[in-house]
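Undergrad: Curious how this folds, go ahead:
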Amino acid sequence: MPLSEYEQRVLEQLERDLGTDPQLGRAMKRGPKARSRIALGVVGVVVGLGVVVIAVVTQILWLGIVGFAVMVASALWALLGGSSAAPVKGAGAKAKGKGGPAAKPRPTKKPFTQRMEERYDRRRENGDF
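TA: Prediction:
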């Protein structure tokens, strides 16, 4: 079912509002992980598993603990590490000086949820539902 013109305008505005928030962009950034990082993490998990198996066979408790720690650390390093995605548009705009006139500080905006609540109230008052 296609969106009405009003719904399309609201959706476009929401996309624009979300795109201008660099903090949200950094928080929501979901880029592909570097393949080499994942490959090294898998190798680390396999090595840790091998150490755990050796520890079980030889019945050396501390070696098993070390092997398990290697497995967990390798998996976390591979999964939680940085991504190879490009930086978010507008996220570093303030850090890069363009040599032009100084940018005027933007007036503080109301939080997104508060603006949406005000819009909802206005629509309800105007009978746009």
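Undergrad: For the rest of this, base every contact and every neighbour count on C-alpha atoms.
TA: Will do.
Undergrad: Can you name the residues that contact Pro22?
TA: With contact set as Cα atoms under 8 Å, 6 or more residues apart in numbering, Pro22 has these partners: 88-91.
Undergrad: Also this sequence, please, to line up against the first:
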Amino acid sequence: MPLSEYEQRVLEQMERQLTSDDPRLANTLQSTGHRTVGRWVLAGSGFVVGMLVLVAGAAGSRLWLGVIGFLLMFAACVFAFAAPRATGPTGVVNAKGGVTPRAGAAAKKSGGGLLRKFEQRWDRRRDQDGH
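TA: All right, here's what the predicted structure looks like:
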């Protein structure tokens, strides 16, 4: 059932409000989170190799080899389900289609710590609220 004109206008207004209030969240919701087939094949291959190393370690009574196999399997699972890194420009796509740099990007490049990033976020929120 298609949306009425009123519902479409309200939905567009909500989208604009979300983009202006929290552009980072809006960018996250708009991004596609699909993983490529190559990523799944690589992760599956790593898991199978880890399983073979684990079985070989158990069959040969070599604990260290079994541990390495388990770690390979674990790393393959983490690789499969972890979010792929962004290769494009880092930032938030604004309403005009341009990229606005993220607020914490300069702190990351300058080697700012986690505490500094939290302080910057806190200061930004206080400034936005008018306190």
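Undergrad: can you give me the helices in structure 1?
TA: Counting by DSSP state H, residue ranges of the helices within structure 1 are 5-19, 22-28, 35-58, 61-80, 112-126.
Undergrad: So for Ala95 of structure 1, which of those sits nearest?
TA: helix 22-28 (12.3 Å; Cα to Cα).
Undergrad: Aligned to Leu49 of structure 1, what sits in structure 2?
TA: The equivalent of Leu49 of structure 1 in structure 2 is Met51 (alignment by TM-score structural alignment).
Undergrad: Show the contacting residues for its match.
TA: Contact analysis of Met51 of structure 2 by Cα under 8 Å, 6+ apart lists 69-70, 73.
Undergrad: Quick check: the spatially most central residue of structure 2 vs Val41 of structure 2, distance?
TA: Geometric centre of structure 2, nearest residue: Ala83, 4.5 Å, by Cα atoms, centre = their mean. Distance of Ala83 of structure 2 to Val41 of structure 2, given as Cα to Cα, to the nearest Å: 16 Å.
Undergrad: Hmm, Ala26 of structure 2 is touching Leu18, no?
TA: Yes. Under the contact definition of Cα atoms under 8 Å, Ala26 of structure 2 touches Leu18, with a separation of 6.4 Å.
Undergrad: These two: which is more packed in?
TA: Ala26 (19 against 15; other Cα atoms under 10 Å).
Undergrad: okay, now the closest residue to that one other than its chain neighbours: neighbour count?
TA: Spatially, and ignoring its direct neighbours in sequence, Ala26 of structure 2 is nearest to Thr19 (5.4 Å; Cα to Cα, 6 or more residues apart in numbering). Neighbour count of Thr19 of structure 2, defined by other Cα under 10 Å: 18.
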